[in-house]
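> Next one to model:
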Amino acid sequence: MNAGDELPPLEIPITRTLIVAGAIASRDYQDVHHDAELARQKGSPDIFMNILTTNGLVGRYITDHFGPTAVLRRVAIRLGAPNYPGDTMVLTGRVEEVDGDTATVRVLGANGIGKHVTGMVTVTVPAGAAPGAPEEAA
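So this is what the prediction gives:
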């Protein structure tokens, strides 16, 4: 892994099931994440994804690339445009800095209306683990 390396994009279809399941899994019972009518009453065109689901998807994106032995050390994200059902979020990343076995990756998740998430992730990849390489059979 080297500074400047680009991670391959990951397309994530934004479905109602993903939005509601993510909210339930993170115990976020705010109605705007599961009740379309109440979300509209509060000014949103539909339900939308919560930050904890987005955080989990960013973590998945990084560990999918760096492998199952990668350890997330820090995830710092900021939300922008909401993720609504029927859209697709495309995650992209770029290695900004490498210090030994630790990398800092800039992450962007964009959807049809703009930047949904921006942030930085610090990840440690143990020596001998190749980013993007499949795990060896035991």
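> drop to CA atoms for contacts and neighbour counts, all remaining ones
Fine.
> Which residue ranges of this protein form strands?
Counting by DSSP state E, the chain has strands at residues 6-13, 71-79, 88-99, 102-111, 114-124.
> Pipe the ones you listed into TSV and attach distance to residue 37 and mean neighbour count per row.
Shown next, in TSV, are the strands of the chain (distance: least, C-alpha to C-alpha, whole Å; neighbours: other C-alpha atoms under 10 Å):
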stretch	distance to residue 37	mean neighbour count
strand 6-13	22	16
strand 71-79	23	15
strand 88-99	22	19
strand 102-111	23	22
strand 114-124	22	19
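> Tabulate those (CSV), appending distance to residue 64.
Converted to CSV, the strands of the chain look like this (distance: least, C-alpha to C-alpha, whole Å):
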stretch, distance to residue 64
strand 6-13, 10
strand 71-79, 11
strand 88-99, 12
strand 102-111, 13
strand 114-124, 12
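> Of these, which is nearest residue 19?
Residue 19 sits nearest to strand 6-13 of all the strands of the chain, at 10.4 Å, using C-alpha to C-alpha.
> what sits up against the closest one?
61, 65, 86, 87, 88, 89, 90, 91, 92, 93, 94, 95 (C-alpha atoms under 8 Å, 6 or more residues apart in numbering).
> quick one more, to check against the first:
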Amino acid sequence: MSPRLSEVSVGDELPPLSVPIQRADLVRYAGASGDFNPIHWNERFATEVGLPDVIAHGMLTMAVAGRLVSNWTGDPGAIVRYGVRFTRPVVVPDDGAGAAVELAGKVAKINEDGTVKVAITAKSAEQGVLGGAAATVRLPE
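Got it, this is the predicted structure:
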């Protein structure tokens, strides 16, 4: 059930979310997005260009982080603004387990217009992968 604006306070934490990403997810995302850059599927190419291994698409990482907020609101349409900076790639090894993106969020501000700003933390392999990640949402009264 979606939180109501009257029930939310600055500092409230969103339920944490862990999203697994495997190589097959990268193939599906490439097909959906049209981004077939070999750094997202070819380990040899990825390491030749200086990456530690195949990496997840940045926009896929952004999307899974947005899921933290849409799960909390119960309505993806409640998100009125969302932005991130890509600070570190999510490395996805071909080991059957892949990578996990660990997500946390906190109510950072309740704006005068009744919207709520949520600060998002996204980590993979215990390192931050997104910087300045935040969403502004409109909650029911």
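> Give the closest residue to residue 46 of the first structure in space, chain neighbours not counted.
residue 36 (5.0 Å; C-alpha to C-alpha, 6 or more residues apart in numbering).
> give the contact list for the one you found.
Contacts of residue 36 of the first structure (C-alpha under 8 Å, 6+ apart): 45, 46, 47.
> do the same with residue 115 of the second structure
Contacts of residue 115 of the second structure by C-alpha under 8 Å, 6+ apart are 136, 137, 138, 139.
> what residue of the first structure takes the place of the second one?
Across the two structures, residue 137 of the second structure finds its equivalent in residue 123 of the first structure, going by TM-score structural alignment.
> my read: that match touches residue 73, true?
Yes - using C-alpha atoms under 8 Å, residue 123 of the first structure is in contact with residue 73, at 5.4 Å.
> And the residue most central in space within the second structure, how close does it get to residue 47 of the second structure?
The centroid of the second structure falls nearest to residue 65 when counting by C-alpha atoms, centre = their mean (1.7 Å). When distance is defined by C-alpha to C-alpha, to the nearest Å, residue 65 of the second structure is 26 Å away from residue 47 of the second structure.
> swap in residue 31 of the second structure?
For residue 31 of the second structure relative to residue 47 of the second structure (C-alpha to C-alpha), the value is 22 Å.
> what's the answer for residue 113 of the second structure, then?
48 Å.
> cool, residue 30 of the second structure as well?
Distance, residue 30 of the second structure to residue 47 of the second structure, using C-alpha to C-alpha: 19 Å.
> Centre of the chain to the lengthiest helix in the second structure, how far?
Counting by DSSP state H, the longest helix found in the second structure is helix 58-73. Here the centre of helix 58-73 of the second structure is set off from its chain's centre by 4 Å, with C-alpha atoms, centre = their mean, to the nearest Å.
> could you give the angle of it to strand 17-21?
150 degrees (axes from the mean of the first three to the mean of the last three C-alpha atoms, to 10 degrees).
> What residues in the first structure pair up with helix 58-73 of the second structure?
With TM-score structural alignment as the criterion, helix 58-73 of the second structure aligns to 51-66.
> got it, and stretch 31-49 of the second structure?
Using TM-score structural alignment, stretch 31-49 of the second structure pairs with 24-42 in the first structure.
> Cool, thanks, talk later.
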